[in-house]
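Asker: my questions are about this predicted structure, shown below with the sequence.
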Amino acid sequence: MLDLLRSRPPRTSLQAPLYTDPDMFALDIDGIFATQWLFATTDAEIPDPGDYVTVEFGTLSLIIVRGDDGTVRALHNVCRHRGARVMTDRRGSTARLTCAYHSWTYNTDGTLLHASSPGETFDRTCFSLRTAHVRSICGLIFVCIAADPPTDIDDLEEAVTPYLAGFDIASAKVATQIDLLEEGNWKLTMENNRECYHCGGHPELACSLFATWGLTADTVPPELAADWDRSLLADAALQERCDRHGLPWKIIEHLTDRDAGFRISREALDKTGESFSVTGDRLSQKLLGDLPDFRLGRTSLHVQPNAWFHGLSDHVITFAAYPVSADRTLVRTTWLVAEDAVAGEDYDVDELTYVWRHTNAQDADFVQLAQQGISSPGYVPGPYMRSEDQVEAFISWYTAHMSSHLDGHLDGHREGRAQA
């Protein structure tokens, strides 16, 4: 696997086993999802003490819970008795975390409260649920189970806060959430998200997202020339509006040169330019946070390795990819609206989700097609186009981190053999 990673030519997709082999999937969990900061949920999903969600990355399961003191914690969803899963629901609210197997009961801070067994005495303070690191950045909750998590998440927070603070995501309300199981490797899910070369297959999204996204002046095909010119005018108008309101809009991109790789920007939308709708009009009548204007385009944030976000003036959409197996990935999409927005009055859930429900379903089909093709003996890695620069950036980030991880793994193996 290390040889396959090292031998990848630049701007070329990976060899088939890196997408299809169950052993490689296990290595991905160990080398990426057990070492990096991962997007897990939002503060809006656990607003009150006792609120929790569970998230899974392969075999890794965490409980993200807000304690009685208001602190958000990440606890390994593994009972300290004999390892049973503690919380089995995807979300809920509870005063205590109780394992159904033998009723070991924990406080929301992970401390063991109750382990009923007549005649047994042991130090309960030694058997709290294991914890993971947690970081809330403008209402987006990231977790890391590594003993020493990457520190450059500080740089990410500093860079994205001016873009995200105005949305006040932490105080937003969950309008709805949809889980979609894609029949493909998690890397294919992320690759698909990182380009718009395939966006001709997204007619609903194309109503508001410019079809030229990801292109440059010298790569725009003749049939998209008018769209390109219109996008330039829209971007210029958006930049003027942002400058007037004191809002940042320039691209900040560090997708390959750090652990917490990211890209953030504010970009114009087509039509009326307010939201992801068929007409471009707003989908909720309430502005988020302290945003001053409905026509602020979309704030687009990508974070390695598993998340992307769209911030509109009327709602925010979060997307998280949770790897399930070598050929399955759960994509969780959450729509957030202003705290005082009322369903049926200020927004309609079906209208709010229309574009991305269809777009996500189309993407799931594309990912499945890619997995099926890559699983064939006829597959040979192909080239990334210039409009797929962010795909190349993601795969470059991935190969660098996995190569380093496997190098360390092999060095430890060699050292162990030498000592033996």
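Answerer: Looks like it came in fine.

Asker: CA atoms for contacts and neighbours, from now on please.
Answerer: OK.

Asker: could you pull up the residues touching the most centrally placed residue in the chain?
Answerer: In the chain, the centroid-proximal residue (C-alpha atoms, centre = their mean) is A307; its distance is 1.7 Å. If a contact means C-alpha atoms under 8 Å, 6 or more residues apart in numbering, then A307 has 38-39, 318-321 as its contacts.

Asker: put this beside the first:
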Amino acid sequence: MLDKTSQLQRLVHGRLAGHSLDAPFYTSPEIFEADMDAIFSRHWIYVGVEPDVPEPGDVMTVEIGKSSVLIVRDDDNAVKAFHNVCRHRGARLIDDEKTTVGNLVCRYHSWTYNLDGNLVHAPHMGPDFDASCKGLKPVNLRSLEGLLFICLAENPPEDFDDLAARMGPYIAPHKVRETKIAYQSDLIEMGNWKLTIENNRECYHCEANHPELTVPLFAYGFGFAPEELDPIDLENAQRYDALRQTSHAEWESMGLPSREIEELDTRVTGFRTERLPLDGNGESHTMDTRAACRLPLGAFTNAKLGGLSFWTQPNSWHHFLGDHIVTFSALPLDAGRTLVRTKWLVNKDAVEGVDYDLANLIEVWTATNAQDSALVGMCQRGAMNPAYEPGPYSPNTEMLVEKFQRWYIGRMTAHLEQGAN
């Protein structure tokens, strides 16, 4: 174990700023296990939305590494989280990703828990058995205006309240709790989770690889090199920047916070947000750039509300439109595979085929996810090549990738220092 720790320390401390990571960060099973311990077992992880469990008795299971977690809506309509482990002999309580129950019953020996996690029935345990100390083990859970985050650590990072206070006003108008999940896609990318996040944190690759996504999105919104643009492109970029500023002022006059907050590498629970204009008709992430759903979210009456982007370290990104929401979570499976889970949310009263066409709703991001998956797999194969060495990031278009790497290396450093004390 000492040798593995020493190798990790050497790699962490030797990371070259402004460059991709050394190959073992993407390929080593030992570093993957360290990631699961230092990052995914100790930080706030985005796992879903309150509409995943819309009614009392609804249950969702989430797998994070070796841990399985139950997300449950109880009889008082509160959402809670528990470890998916019976307190008798450790059997898994729920195997399905989603189900509805009256109580949580272990099918092995019928130990039964209510929706608050209390043990209410344990047959043949004798008169001296104390059921009060055998309830399900709770998991820390926070809802950010309907976005669900869990932390497996006993003492989670304390900065979530600040994140919620700053992000709440941005997300609240979209009324996540008043939506339903129109569609969910689970895609396994053949790459390390850090490659999935790196790919998400830049649009350097967008123009060449995402013909659908660049219909509604302005590429200028994610960085560019002005000295490399011809006069026409430079004029368009300057026009976009002016549109961004005037749009921010207009949206904020409507009560929609829009300006950038960037805390990706300055805090334990790193995050970033900004509302950006959309191209074309400017209404939604669709191929015709018009709203995909006839019923807007919340109380919106103006369809041209741009796209609110929200990213969290280490594993999520989200797009909030006037008519629908798209949320993404990256859940590591092993050193070379990552589950990317995408959910499309619409107004809870919207009817498929009447208020929205599902194919139109999911077209842009279904195509983009498949393209990104191929790119991540390509990078994973490259990292496994003996010729691989860390390459330099573009200071104009990959600055947010560098912020992710600084956050990651900072968190691994803190973990190593804590272990040494």
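Answerer: Sure thing, it's come through. What you see is a predicted model; the values in this text were computed from it and never measured.

Asker: TM-score of the superposition?
Answerer: Structural agreement between the two chains, given as a TM-score (TM-score structural alignment, normalised by the length of the first structure), stands at 0.94; 411 aligned residues with a C-alpha RMSD of 1.6 Å.

Asker: let's have the contacts of A307 of the first structure in CSV, adding distance to P377 of the first structure, neighbour count and secondary structure.
Answerer: Listed next are the contacts of A307 of the first structure as CSV, based on distance: C-alpha to C-alpha, whole Å; neighbours: other C-alpha atoms under 10 Å; DSSP: H, G, I helix; E, B strand; the rest coil:
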residue, distance to P377 of the first structure, neighbour count, secondary structure
L38, 33, 26, strand
F39, 34, 26, strand
T318, 36, 20, strand
F319, 32, 22, strand
A320, 31, 23, strand
A321, 27, 27, strand
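
Asker: what does the residue nearest to the centre of the first structure correspond to in the second structure?
Answerer: Here A307 of the first structure is matched to S316 in the second structure, going by TM-score structural alignment.

Asker: any idea how far that match is from T342 of the second structure?
Answerer: Per C-alpha to C-alpha, to the nearest Å, S316 of the second structure is found 10 Å from T342 of the second structure.

Asker: ditto for D76 of the second structure
Answerer: When C-alpha to C-alpha is applied, the distance between D76 of the second structure and T342 of the second structure equals 28 Å.

Asker: over to A330 of the second structure?
Answerer: Computed with C-alpha to C-alpha, the distance linking A330 of the second structure and T342 of the second structure is 9 Å.

Asker: which ones are touching A16 of the first structure?
Answerer: The contact partners of A16 of the first structure, by C-alpha under 8 Å, 6+ apart, come to 374-375, 379-381.

Asker: same thing but 7 Å
Answerer: By C-alpha atoms under 7 Å, 6 or more residues apart in numbering, the contact set of A16 of the first structure is 374-375.

Asker: repeat for M384 of the second structure
Answerer: For M384 of the second structure, the contacting residues are 23, 27, taking C-alpha under 7 Å, 6+ apart as the criterion.

Asker: what residue of the first structure takes the place of it?
Answerer: With TM-score structural alignment as the criterion, M384 of the second structure matches S375.

Asker: circling back: neighbour count winner among D76 and T342 of the second structure?
Answerer: T342 (24 against 9; other C-alpha atoms under 10 Å).

Asker: count of neighbours near the residue mapped onto S128 of the first structure from the second structure?
Answerer: In the second structure, the position corresponding to S128 of the first structure is occupied by G135, as judged by TM-score structural alignment. Using other C-alpha under 10 Å, G135 of the second structure has 19 other residues around it.

Asker: okay, and I178 of the first structure sits in which element?
Answerer: According to DSSP states H and E, I178 of the first structure maps onto strand 173-182.

Asker: the helix or strand just after that strand maps to which residues in the second structure?
Answerer: Per DSSP H and E, strand 173-182 of the first structure leads on to helix 186-193 as the next helix or strand towards the C-terminus. Per TM-score structural alignment, the counterpart of helix 186-193 of the first structure in the second structure is residues 193-200.

Asker: surely W311 of the second structure meets H318?
Answerer: Yes. Shown here, W311 of the second structure and H318 form a contact pair, counting by C-alpha atoms under 7 Å, at 6.4 Å.

Asker: and the aligned partner of I45 of the second structure in the first structure, what is it in contact with?
Answerer: When the two structures are superposed using TM-score structural alignment, I45 of the second structure falls opposite L38 in the first structure. For L38 of the first structure, the contact set (C-alpha under 7 Å, 6+ apart) comprises 142-144, 305-306.

Asker: in the second structure, what residue corresponds to A268 of the first structure?
Answerer: So A268 of the first structure corresponds to P277, using TM-score structural alignment.

Asker: kindly report the same for E204 of the first structure.
Answerer: Counting by TM-score structural alignment, E204 of the first structure corresponds to E212 in the second structure.

Asker: make sure that match is actually in contact with E363.
Answerer: No. Under the criterion of C-alpha under 7 Å, E212 of the second structure lies out of contact with E363, with a separation of 8.2 Å.
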